[in-house]
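Novice: Below is the structure, and that's it, no one-letter string:
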């Protein structure tokens, strides 16, 4: 997970709000008489509470990250989510994808106060600012190609992808001056999903789940985090998800740029424009009407400009661009 380069922290001891059992579990996992002597809450997450832990004993301190599900909905689904992430971290340790090292999981809170996953601390930080946006998009595209090229044995494949919205679940913005555009978008996803060639998906790949170090020519990705939604499905869907996030963060032009960079980096997308439009719109509508679900952690990381009004406007502009190009 994320290191201490430009990361926002909230001071919080690991024993607050009933964390004593979790502390004992972590210290048992690391062994050798080591103890947690520092714990800091990481900002920028929505589904879980993330803590950076310093474990000391003999030798140099060890830095770890603890993910814990506390919200009732995610506690209910923690067994599947955390078990999946643990499996993926073990799977990817032999690949070129930069992921945290797995240290332990208690997906049912049999020993911890909450369902938890323990992993190593990765270098780098989440970068959501306006600087070097195009360069980061280039690196995101290359990294996504690398993820989709991971070869997975049949018996180790993750679950089939799940759509995160449907025509009847889409919430349209109340104040839009272009209701016909939104209705047109909803009609796109009323059709059956297009045929696709499946591959390994991160499924929640976007700038908030990627760590960077350096600047300019030395800018590089040092970590990809949050693998709880990993799936088996169309590459277009991962590209769609990251594209929507880029459009919301930086505008429609940046959201349209990623797919081109992905193809130029050796990725493969459907050649049918209507099929590609389906996956792009399916993802975009899952953020309607105002992307508040992702905006909260993004604002915690410094993007105070991302108001509901701005995000709705950007999402609408992005949909319009998708229809211009693919519709």
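Specialist: Cool, the structure landed. Only a predicted model underlies this, so the values are computations on that prediction, with no experimental measurement involved.

Novice: For the rest of this, base every contact and every neighbour count on C-alpha atoms.
Specialist: Fine.

Novice: Which stretches in the stretch 151-300 of the chain count as helices?
Specialist: Using DSSP state H, counting those that start in this stretch, the helices of the stretch 151-300 of the chain run over residues 179-188, 235-250, 252-264, 273-285, 292-300.

Novice: contacts for the shortest one?
Specialist: Translated: helix 292-300. Here helix 292-300 makes contact (Cα atoms under 8 Å, 6 or more residues apart in numbering) with 8, 43-46, 128, 208, 287, 304-308.

Novice: now the fourth one
Specialist: When contacts are defined by Cα under 8 Å, 6+ apart, helix 273-285 is touched by residues 163-166, 170, 185-186, 188-189, 193-194, 236-237, 240-241, 244, 269-270, 315, 319, 322-323, 326-327.

Novice: Presented hereafter is structure B, for comparison with structure A:
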């Protein structure tokens, strides 16, 4: 089935989706959802003759070797979050991670209202809302703990921007050469950032948190650092620097020692250096055409410099 002539759901996958529906329901419309980096996203409008319609989201990993692991994590996270009323996550409908029934590993879930807001307007209200939502996520006590977080960045893989102060970046890289600080584990989203948060008509009202494929167990500081980095790249370094404070004001607890907080903030910022183009592309597709590679690199450099000289 397609939209505007484009084949957007493959035959085996569409047949699998059909088996998950209620009696009499069919997929009546398919829409491509943009903004994802690692998976194809489709919004499916489902209806029965003479009755109303509902919407589902189909997530399929076409090229990723780790798809089975990611879909397993997402399915587990959505199952855990089904009872977490303070976290507006999609409900799991079905998952085919191996895959056994679909052409590619796929997950079917409910569709949530709202949309990501990536513009600068309304940030004063949205940043505290993001912080409150992240505190609620970290308060989840899962029955089945997800696997421990993975930090893929190493001192050897950091990409120093061309115009950067090499001395500042060398000092930053030295920070992550040290062993990771000890921490009290929390349930992590692991990719909590504005692109994965849906807002309703009121810009401070969050209606959904999506993309739980990297759900992990680890330090709250890591989720906070990741959102801070994204805010710095989207809106400027000052917004990244403000997020940890907003998180604490919302009741969140971070590492007690300043050097330990710096470790996590720097680690995530340096991780962004390896995939600046990959991170910024979905933002440009969503309308932030001002976020060129050069702009994002400049903001990243300014943010790392601010962290190291604060």
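Specialist: Cool, got the structure. As the structure is a prediction and not an experimental result, all values here were calculated from the model.

Novice: quick one: TM-score?
Specialist: The TM-score (TM-score structural alignment, normalised by the length of the second structure) is 0.95; 307 aligned residues with a Cα RMSD of 1.6 Å.

Novice: and residue 76 of the first structure, which of the helices of the stretch 151-300 of the first structure is closest to it?
Specialist: For the helices of the stretch 151-300 of the first structure, the distance to residue 76 of the first structure is smallest for helix 292-300, at 19.2 Å, taking Cα to Cα.

Novice: Which residue in the first structure aligns with residue 56 of the second structure?
Specialist: In the first structure, the residue paired with residue 56 of the second structure is residue 64, using TM-score structural alignment.

Novice: quick one: its match and residue 121 touch, right?
Specialist: Yes: at 4.9 Å, residue 64 of the first structure counts as touching residue 121 under the criterion of Cα atoms under 8 Å.

Novice: For residue 178 of the second structure, the count of nearby residues, please.
Specialist: By other Cα atoms under 10 Å, 10 other residues sit near residue 178 of the second structure.

Novice: Can you mark which positions in stretch 156-169 of the second structure are buried?
Specialist: By 16 or more other Cα atoms under 10 Å, the buried positions in stretch 156-169 of the second structure come out as 158, 160, 161, 164, 168, 169.

Novice: is it true that the first one touches residue 271?
Specialist: Yes: the pair residue 158 of the second structure and residue 271 passes the contact test of Cα under 8 Å, sitting 6.8 Å apart.

Novice: ok, residue 161 of the second structure to residue 232 of the second structure distance?
Specialist: With distances taken as Cα to Cα, to the nearest Å, residue 161 of the second structure is found 16 Å from residue 232 of the second structure.

Novice: Where do the helices of the stretch 1-150 of the first structure begin and end?
Specialist: Using DSSP H, counting those that start in this stretch, helices in the stretch 1-150 of the first structure cover 20-30, 72-76, 78-92, 133-148.

Novice: elements contacting the longest one?
Specialist: Where contact means 3 or more Cα pairs under 8 Å, 6 or more residues apart in numbering; DSSP states H and E, helix 133-148 of the first structure is packed against strand 198-201, strand 220-224, helix 235-250, helix 252-264.

Novice: Residue 139 of the first structure: which of the ones you listed is closest?
Specialist: Per Cα to Cα, nearest to residue 139 of the first structure of those: strand 220-224, 7.1 Å.

Novice: quick one: that closest one aligns where in the second structure?
Specialist: Aligning strand 220-224 of the first structure against the second structure (TM-score structural alignment) gives residues 205-209.

Novice: Which positions in the matching stretch come out as buried?
Specialist: Neighbour count says stretch 205-209 of the second structure has 206, 207, 208, 209 buried, by 16+ other Cα under 10 Å.

Novice: re earlier: just name the most buried of the helices and strands packed on helix 133-148 of the first structure.
Specialist: Compared across these, helix 235-250 shows the largest average neighbour count, a mean of 25 (mean count of other Cα atoms under 10 Å).

Novice: tell me what the helix ranked longest in the first structure is packed against?
Specialist: Determined from DSSP state H, the single longest helix within the first structure is helix 308-326. If you count contacts as 3+ Cα pairs under 8 Å, 6+ apart, helix 308-326 of the first structure packs onto helix 179-188, helix 235-250, helix 252-264, helix 273-285.

Novice: Throw those into JSON lines and include distance to residue 95 of the first structure, thanks.
Specialist: Shown next, in JSON lines, are those (distance: least, Cα to Cα, whole Å):
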{"stretch": "helix 179-188", "distance to residue 95 of the first structure": "37"}
{"stretch": "helix 235-250", "distance to residue 95 of the first structure": "18"}
{"stretch": "helix 252-264", "distance to residue 95 of the first structure": "20"}
{"stretch": "helix 273-285", "distance to residue 95 of the first structure": "27"}
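
Novice: Using TSV, lay out the buried residues of stretch 205-209 of the second structure together with distance to residue 13 of the second structure.
Specialist: TSV is the format used below for these (distance: Cα to Cα, whole Å):
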residue	distance to residue 13 of the second structure
206	31
207	28
208	25
209	25
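
Novice: from those, which is closest to residue 124 of the second structure?
Specialist: Of all those, residue 124 of the second structure sits closest to residue 206, with 14.3 Å by Cα to Cα.

Novice: Quick check: closest non-adjacent residue to that closest one.
Specialist: residue 199 (4.4 Å; Cα to Cα, 6 or more residues apart in numbering).
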